[in-house]
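K.L.:
Turn this into a model:
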Amino acid sequence: MLDIVIDARPAAISAGFNVRRILPFRLRRMVGPFIFMDHAGPVTLAPEQRPNLDVLPHPHIGLSTVSYLFGGQVTHRDSLGVEQIIRPGEVNWMTAGSGIAHSERFEDPATLAGGNLEMIQTWVALPEADEETAPAFANYQPRELPVFTDTGVWMRLIAGSAYGLRNAVRTHSPLFYLHVVLQPGARFGPPQGYPERGAYVAKGSVEVGGRTYTAGQLLVFSPGHDPILLAREASTLMLLGGEHLGDRFIWWNFVSSRRERIEQAKADWEAGRIALPPTDNAEFIPLPHERSKPAGTAAPEPLS
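P.N.:
This next block holds a predicted model:
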């Protein structure tokens, strides 16, 4: 019924910003096209500590980054010239394709002081035919993301299609991504029709097959099984999955089906051939030289 259960591990995405890292995991690199997943927050900091959270400009290739907030707000700036504040219930979907740089700044002191900042970021690998697509960015408002409710169940479709729901979020391969809130005693099953499916317990706890799983665990379901999740308490889940795209190399912030393409991306970033955001170009994250070779399916985990 469960293929694997992945426990989130601590990771740092900036000098003062620690997160829970779920994907990739050494025994399970991807779920469908999802190759990376971080859960940050809730964060409470004094105003003078805020700059330590900022994620400076850094590059990506071969993937889409997907940001979704439970609370707070984050300012995104990228090399296309986009500047976008994302708030809870919205989706920031940035397709890196052939190469893009972006930053994530936490510029609202009230958010941090109130302990409201909490976000999920995932990376979605691109199909081989789209890995070199032109970079793009889109912000989707809550009104564009359908919501479904039933007894004890609330869910929002972030991207893809599931349970008869669809939205206009542009994806490059068959997938689903949902924010689900369950009341105590509610029963819920993952969407059918996809070979790879997972449920991350962001808050609360759920029972599957007589065993209870708690916050910080990703449940990856075995193909061909349709388990029922029983909420043991008020719980928040992130459901994700889709068609598998094949193996990928992943090194730092680069994802590709070709090892040599990652080497090229490393050289491009070091030589300044990937442009910085025009309104955030005074500093950036340098290439980490301690990781001198690109990694395959058994690679060390990337930094966001």
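K.L.:
contacts, neighbours, all on C-alpha from now
P.N.:
Fine.
K.L.:
Without its sequence neighbours, what residue ends up closest to Val31?
P.N.:
Gly241 (5.4 Å; Cα to Cα, 6 or more residues apart in numbering).
K.L.:
Second chain to compare with the first, below:
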Amino acid sequence: MSTTQILSGREVPLGGLRAITVRRTLPHRERSFVGAWCFVDHYGPQEVAADGAGGMDVPPHPHTGLQTVSWLFEGEIEHRDSGGVVGGVRPGEVNLMTAGAGICHSEVTTADTSVLHGVQLWVALPDADRETVRGFEHHAPERTPLPKGDDGQDTGSALVFLGSIPGVATSPVTTFTPLLGAQLDLAPGADLSLPLDPTYEHAVLLDHGAVGVDGTELAFGDLACADPGPERMHLVAGPEGARVVLLGGVPFEEEIVMWWNFVGRSHEEVVAYREEWQARGERFGAVEGYVGETERIPAPELPHVRLRPRNRAGRVGG
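P.N.:
Next up, the predicted model:
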């Protein structure tokens, strides 16, 4: 890639009364999307005490206009949503929830989790599909080898949970725009020329070890982003190898208004979503079986300014 943009995460609390700290790289003031990926949270490894302290306990909360993608490296989370789904989020298995016109869900670390470590990702739905019905998919991708290096040595393996890496693997999970999501486990010293779809934007999140992306070294938690064009990405792992998350997608050209847990298209729309959540409206439904410190997360107060749309470069529209 000719130019690599490095986004460093900022620490923010995630959840209700017992929030965990996550490193958020998207959205960023310099970039709103990678493809339709509009939100990247990276957390852990974090020790979880026997009483659950240090774990995740996110009471029922709403979403609109997006898909959530949950991917873990360690630990397990119980997911419940207002579509009636109860499922486990486990390492190496992807859970994709489609909010569509509206959904609510809870996320709680299971009792046998001692370390919590993973990523929480959001995908913006295109305007034509953002009023779709609620949905949920679970998929456990097979581990597949990455292309060998020029020296014939193994470079590592991939778990492709969304979309496709050309010549490596393809996921059957449903998306509404062309997307890529994968975990790459790079062998020590791996020198990999990874095939790409040149119509996609791409990003690499460093979770473990050391890696260079097209000649740029990443720090832990950095997100390296690049625009469409290249047909290959050059990855060089450090002496202990590396674990990265690879994201990609066709550029998302629509502007969105993203506030709290809502993705909409206007200030008025987001205000209406908030009011309906506070009024326990039918749009979001209810989560059955959640037991926690509070029944649901109330929406925060709106800022005393008009919410403005953002485009893919991170700039605020009119």
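K.L.:
For the two chains, what TM-score is obtained?
P.N.:
Overlay of the two chains. TM-score (TM-score structural alignment, normalised by the length of structure 1): 0.89; 294 aligned residues with a Cα RMSD of 2.1 Å.
K.L.:
ok, back up a step: show me what the residue nearest to Val31 of structure 1 lines up with in structure 2.
P.N.:
The alignment partner of Gly241 of structure 1 in structure 2, by TM-score structural alignment, is Gly248.
K.L.:
Give the buried residues for the helix or strand containing that match.
P.N.:
Following DSSP states H and E, one finds Gly248 of structure 2 within strand 232-249. Residues 233, 235-238, 241-249 are the ones in strand 232-249 of structure 2 that count as buried (16 or more other Cα atoms under 10 Å).
K.L.:
now swap in stretch 149-163 of structure 1 and tell me
P.N.:
Buried, per 16+ other Cα under 10 Å, within stretch 149-163 of structure 1: Val153, Met155, Arg156, Leu157, Ile158, Ala159, Gly160, Ser161, Ala162.
K.L.:
Can you tell me the SS state at the fourth one?
P.N.:
Okay, so that is Leu157 of structure 1. Taken by DSSP: H, G, I helix; E, B strand; the rest coil, the conformation at Leu157 of structure 1 corresponds to strand.
K.L.:
neighbours around the residue nearest to it when sequence neighbours are not counted, how many?
P.N.:
In this structure, Leu157 of structure 1 finds its nearest non-sequential neighbour in Leu178, 4.7 Å apart by Cα to Cα, 6+ apart. Neighbour count of Leu178 of structure 1, defined by other Cα atoms under 10 Å: 23.
K.L.:
OK, contacts around the counterpart of Leu178 of structure 1 in structure 2?
P.N.:
With TM-score structural alignment defining the correspondence, Leu178 of structure 1 maps onto Ala182 in structure 2. Each residue near Ala182 of structure 2 by Cα atoms under 8 Å, 6 or more residues apart in numbering is listed here: Ala158, Leu159, Val160, Phe161, Leu162, Val245, Leu246, Leu247.
K.L.:
repeat for Gln217 of structure 1
P.N.:
Gln217 of structure 1 neighbours (Cα under 8 Å, 6+ apart): Val5, Ile6, Asp7, Ala8, Ile22, Tyr200, Val201, Ala202.
K.L.:
overlap between those residues and structure 2?
P.N.:
Contacts conserved in structure 2 for the contacts of Gln217 of structure 1, counting by both residues aligned by TM-score structural alignment, their matches' Cα atoms under 8 Å: Val5, Ile6, Asp7, Ala8, Ile22, Tyr200, Val201.
K.L.:
who wins for most neighbours among the residues you listed?
P.N.:
Tyr200 (26 neighbours).
K.L.:
in what helix or strand does the alignment partner in structure 2 of that residue lie?
P.N.:
Counting by TM-score structural alignment, Tyr200 of structure 1 corresponds to Leu205 in structure 2. Secondary structure assignment for Leu205 of structure 2, by DSSP H and E: strand 201-213.
K.L.:
Let me know whether the residue nearest to Val31 of structure 1 touches Tyr200 as I believe.
P.N.:
No: taking contacts as Cα atoms under 8 Å, Gly241 of structure 1 lies outside contact range of Tyr200: 11.0 Å.
K.L.:
wait, what's in contact with Ala128 of structure 2?
P.N.:
Per Cα under 8 Å, 6+ apart, neighbours of Ala128 of structure 2: none.
K.L.:
Secondary structure of it: a helix, I assume?
P.N.:
Yes: applying three-state DSSP, one finds Ala128 of structure 2 inside a helix.
K.L.:
circling back to that earlier point, of all the contacts of Ala182 of structure 2, which comes closest to Pro45 of structure 2?
P.N.:
Lowest distance from Pro45 of structure 2 to those (Cα to Cα) belongs to Val245, with 15.2 Å.
K.L.:
For the closest one, list the residues it contacts.
P.N.:
Going by Cα under 8 Å, 6+ apart, the list of residues near Val245 of structure 2 reads Gly181, Ala182, Gln183, Leu184, Val204, Leu205, Leu206, Asp207.
K.L.:
Compare those with structure 1 and list the overlap.
P.N.:
Shared with structure 1, among these: Gly181, Ala182, Gln183, Leu184, Val204, Leu205, Leu206, Asp207 (both residues aligned by TM-score structural alignment, their matches' Cα under 8 Å).
K.L.:
Would you format those as CSV with distance to Ala226 of structure 2 included?
P.N.:
Below are the kept ones among the contacts of Val245 of structure 2 laid out as CSV (distance: Cα to Cα, whole Å):
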residue, distance to Ala226 of structure 2
Gly181, 15
Ala182, 16
Gln183, 18
Leu184, 17
Val204, 9
Leu205, 12
Leu206, 15
Asp207, 18
